[in-house]
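Enquirer: The following block contains a protein sequence and its predicted model.
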Amino acid sequence: MSKTIGIIGGGNMGRAIMAGLIKAQLYPADAVLVYDLNPAALTTLQTELGVQPMNSAAELVATADVVVIAVKPQVIDRVLTPLRASFRAEQLLISIAAGVTLAHLGTVLDPKLKLVRVMPNTPALVGAGMAGVAVNSQVTAAEQATVLAIFNSFGRAQLVPEDLIDAVVGLSGSGPAYVYLFLEALADGAVAEGMPRQLAYEFAAQTVYGAAKMVLSTEEHPGVLKDMVCSPGGTTIAAVEVLEEHAFRGIVMAAVHAATEKNRQLG
């Protein structure tokens, strides 16, 4: 594992990365460097997590072995261009900016650098993220393992070809929003049947969490697990019939496609 890691951008995702690394003991807090344009944010991060604030992005790049760019895609060129001459050939540069390709990073900086493109998601904030990782040809197998360890520290991560990153965005990147809509609808249905709303949210959230854990723990096909709940002539198959009549699966598939296409446009 590299000795120091620097994060440019102290927003929600940057913070999630810092907290995950420290909690998993991949890096001690004093080896996690951070720079943000907002001095108050830096002070808060130092106080709450013990990370080391840097005076500038250039100072961070000059110090860190691994650099994570955790800024919005619309400002990434503005952030990286002044740093072009600061990056070193042995450094790992990780971008989590949606839609920003490895080729674009290479154009802004240098294609000979070790460039990594990652699409994490917001459940990283609670240690349950899912991240797709794509790398350029300069990144070694050992360095790939380092990147995966970083993002596994606050959830799960998988190495994917870059041409699948758009689909990663449509699925896991945007997917939490679909799940929240579904969860809210589940709770609304129970509220309509007389259940208090906060209780309905608890039942709905635990049900979604438990079902997801069943898929990951058993490695069974979701259809097999669905059939386990659907007794012949029972309540669940009656509900599934209604979902099918209203094209539930087709609507979800269309949503994933829409988010995937939007990310292609951003790129």
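Expert: Yep, it's here. Numbers count the residues shown, from 1 in each chain.

Enquirer: Could you use CA atoms for every contact and neighbour count after this?
Expert: Noted.

Enquirer: Helices along the stretch 1-150 of the chain, start to end?
Expert: Per DSSP state H, counting those that start in this stretch, the stretch 1-150 of the chain carries helices over the ranges 12-23, 39-49, 57-63, 76-80, 102-108, 141-152.

Enquirer: Ok, which of these comes nearest P123?
Expert: Closest approach to P123 among the helices of the stretch 1-150 of the chain (Cα to Cα): helix 12-23, 9.0 Å.

Enquirer: for the closest one, packing partners?
Expert: Helix 12-23 sits against strand 5-8, helix 39-49, helix 141-152, with contacts defined as 3 or more Cα pairs under 8 Å, 6 or more residues apart in numbering; DSSP states H and E.

Enquirer: List the buried residues in that helix.
Expert: M13, G14, R15, A16, I17, M18, A19, G20, L21, I22, K23 (16 or more other Cα atoms under 10 Å).

Enquirer: Make TSV out of these and add distance to E184.
Expert: Output for these, formatted as TSV (distance: Cα to Cα, whole Å):
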residue	distance to E184
M13	24
G14	28
R15	27
A16	25
I17	28
M18	30
A19	28
G20	28
L21	32
I22	33
K23	31
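
Enquirer: Put this next to the previous one:
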Amino acid sequence: MKKIGFIGCGNMGEAMLSGALNYGFVKKEDVIVYTKSIENLERLNKKYNVVMAKDSKDVAENARINVLAVKPDIYSEVIEEIKDKISKDSIVIAIAPNFSINVIKSMFDKDVKVARAMPNTPAMIGCGITGICFSDNMTIEERKEILKFFTSFGEVIEVKEDLMKAVGSVSGSSPAFIYMLIEAMSDGAVLLGIPRKDAYRFAAKAVEGAAKMVLETGKHPGELKDAVCSPGGTSIEGIIKLEEKGFRSGIIEAMLKSAEKFYSMEEKEEKKYMKIE
């Protein structure tokens, strides 16, 4: 029996696989992987030297922890394929935003152990953050093991399941908002005469540094912002313009819209699989 198996292994799946191996959560011989792309499967085998499965059922039958790293639109198809191979000791990690723990259990048609997780794309560089919740039938030891897995490619915070839509907004979708910020800052820098390549680096490093200041100093973001804004200086002029343009409210509204979509997707699946009217 392998320790962990991946069904699907695209960008996010590979980020998780790479982290688990590099962090020492698991040895390569204790990993089994399946993806429909033979080319990708062979590449993963060559790069990580993990066991290649012949299909998704092979993974479920031979791995204790099963990571469902496929696209949400084929979750039901994959679960239908593997549900008879998932034992009472198996753990299923679901990373699709659509499906609640109850829906996942309903799809398996059994009281399967489920860890519902929301990782984000910076996991690809070992700098992700994951929100996670667990089904009630998982032991404390099993939960600790899964938390350790997620710390192999970033940080992890356990939350109540009804907060997962907020997690999806504040960490899942928000990298896209930050990329837009970096792009806009870079455009402004180019307008002011800085070469495009340098502009991207100036902007990205400023965002990286500001984020580290919040994390490492423990200071309130407002306090750190105030420290940059000298009386009558350049930064406060920019702050005034951002406030005038609705910068804060724009970000908050984007997060609320993202969370609203998350909820509607989840509600749709609940109506479908839980027969909720």
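Expert: All right, it came through fine. Not measured: the values here are computed from a predicted model.

Enquirer: Quantitatively, what TM-score do the chains reach?
Expert: TM-score of the superposed chains, computed with TM-score structural alignment, normalised by the length of the first structure, equals 0.97; 266 aligned residues with a Cα RMSD of 1.2 Å.

Enquirer: circling back: packed most tightly, which of the helices of the stretch 1-150 of the first structure would that be?
Expert: Ranked by mean neighbour count under mean count of other Cα atoms under 10 Å, the helices of the stretch 1-150 of the first structure are led by helix 12-23, which reaches a mean of 21.

Enquirer: nearest residue to G127 of the first structure other than its sequence neighbours?
Expert: With Cα to Cα, 6 or more residues apart in numbering as the criterion, G127 of the first structure has its nearest non-adjacent residue at 4.1 Å, and that residue is F154.

Enquirer: Would you check that that neighbour makes contact with A128?
Expert: Yes. Counting by Cα atoms under 8 Å, A128 is a contact partner of F154 of the first structure at 5.9 Å.

Enquirer: Those two: which is more packed in?
Expert: F154 (26 against 15; other Cα atoms under 10 Å).

Enquirer: Can you name the residues that contact the more buried one?
Expert: When contacts are counted by Cα atoms under 8 Å, 6 or more residues apart in numbering, F154 of the first structure touches A16, I17, G20, L21, A24, A124, L125, V126, G127, A128, G129.

Enquirer: could you redo the last one with a cut-off of 7 Å?
Expert: By Cα atoms under 7 Å, 6 or more residues apart in numbering, the residues touching F154 of the first structure are G20, A124, G127, A128, G129.

Enquirer: and Y263 of the second structure, what pairs with it in the first structure?
Expert: The equivalent of Y263 of the second structure in the first structure is R264 (alignment by TM-score structural alignment).

Enquirer: Roughly how far does that match sit from V229 of the first structure?
Expert: Separation of R264 of the first structure from V229 of the first structure (Cα to Cα, to the nearest Å): 38 Å.

Enquirer: residues near A115 of the second structure, how many?
Expert: Residues near A115 of the second structure, counting by other Cα under 10 Å, number 27.

Enquirer: wait, it sits on A96?
Expert: No. Using Cα atoms under 7 Å, A115 of the second structure makes no contact with A96, being 11.2 Å away.

Enquirer: in the stretch 101-250 of the first structure, which spans are strands?
Expert: 114-119, 129-135, 155-159 (DSSP state E, counting those that start in this stretch).

Enquirer: To what extent does the shortest one diverge from the second structure after superposition?
Expert: Put plainly, it is strand 155-159 of the first structure. Taken over the aligned residues, the distance from strand 155-159 of the first structure to the second structure averages 0.7 Å (mean Cα distance after the TM-score superposition for the first structure).

Enquirer: related to what we said a few turns ago, okay, R264 and V229 of the first structure: which has more neighbours?
Expert: Legend: neighbour count by other Cα under 10 Å for R264 of the first structure and V229, higher for R264 (17 against 12).

Enquirer: That one falls within a strand, correct?
Expert: No. Using DSSP: H, G, I helix; E, B strand; the rest coil, the secondary structure at R264 of the first structure is helix, not a strand.

Enquirer: That one: what's it in contact with?
Expert: Neighbours of R264 of the first structure in contact, by Cα under 7 Å, 6+ apart: G99, D166.

Enquirer: before we move on, the earlier item: closest to G233 of the first structure out of the helices of the stretch 1-150 of the first structure?
Expert: Here helix 141-152 is closest among the helices of the stretch 1-150 of the first structure (Cα to Cα), at 42.3 Å.

Enquirer: If I take that closest one and strand 129-135, what angle do their directions form?
Expert: Angular relation of helix 141-152 of the first structure and strand 129-135 on a 0 to 180 degree scale: 160 degrees, by axes from the mean of the first three to the mean of the last three Cα atoms, to 10 degrees.

Enquirer: mean shift between helix 141-152 of the first structure and the second structure?
Expert: Helix 141-152 of the first structure, aligned to the second structure and superposed, deviates on average by 1.3 Å (mean Cα distance after the TM-score superposition for the first structure).

Enquirer: what about that helix, distance to the chain center?
Expert: 15 Å (Cα atoms, centre = their mean, to the nearest Å).

Enquirer: That one versus strand 114-119: what angle between them?
Expert: Between the axis of helix 141-152 of the first structure and that of strand 114-119 there is an angle of 30 degrees, by the same axes, to 10 degrees.

Enquirer: Average offset of the lengthiest helix in the first structure relative to the second structure?
Expert: Ranked by residue count and defined by DSSP state H, the top helix of the first structure is helix 197-218. Superposing on the second structure and averaging over aligned pairs (mean Cα distance after the TM-score superposition for the first structure), helix 197-218 of the first structure comes out at 0.7 Å.

Enquirer: related to what we said a few turns ago, and the residue nearest to G127 of the first structure, how far is that from D65 of the first structure?
Expert: Distance from F154 of the first structure to D65 of the first structure, counting by Cα to Cα: 20 Å.

Enquirer: Next: S95 of the first structure.
Expert: In terms of Cα to Cα, S95 of the first structure sits 15 Å off from D65 of the first structure.
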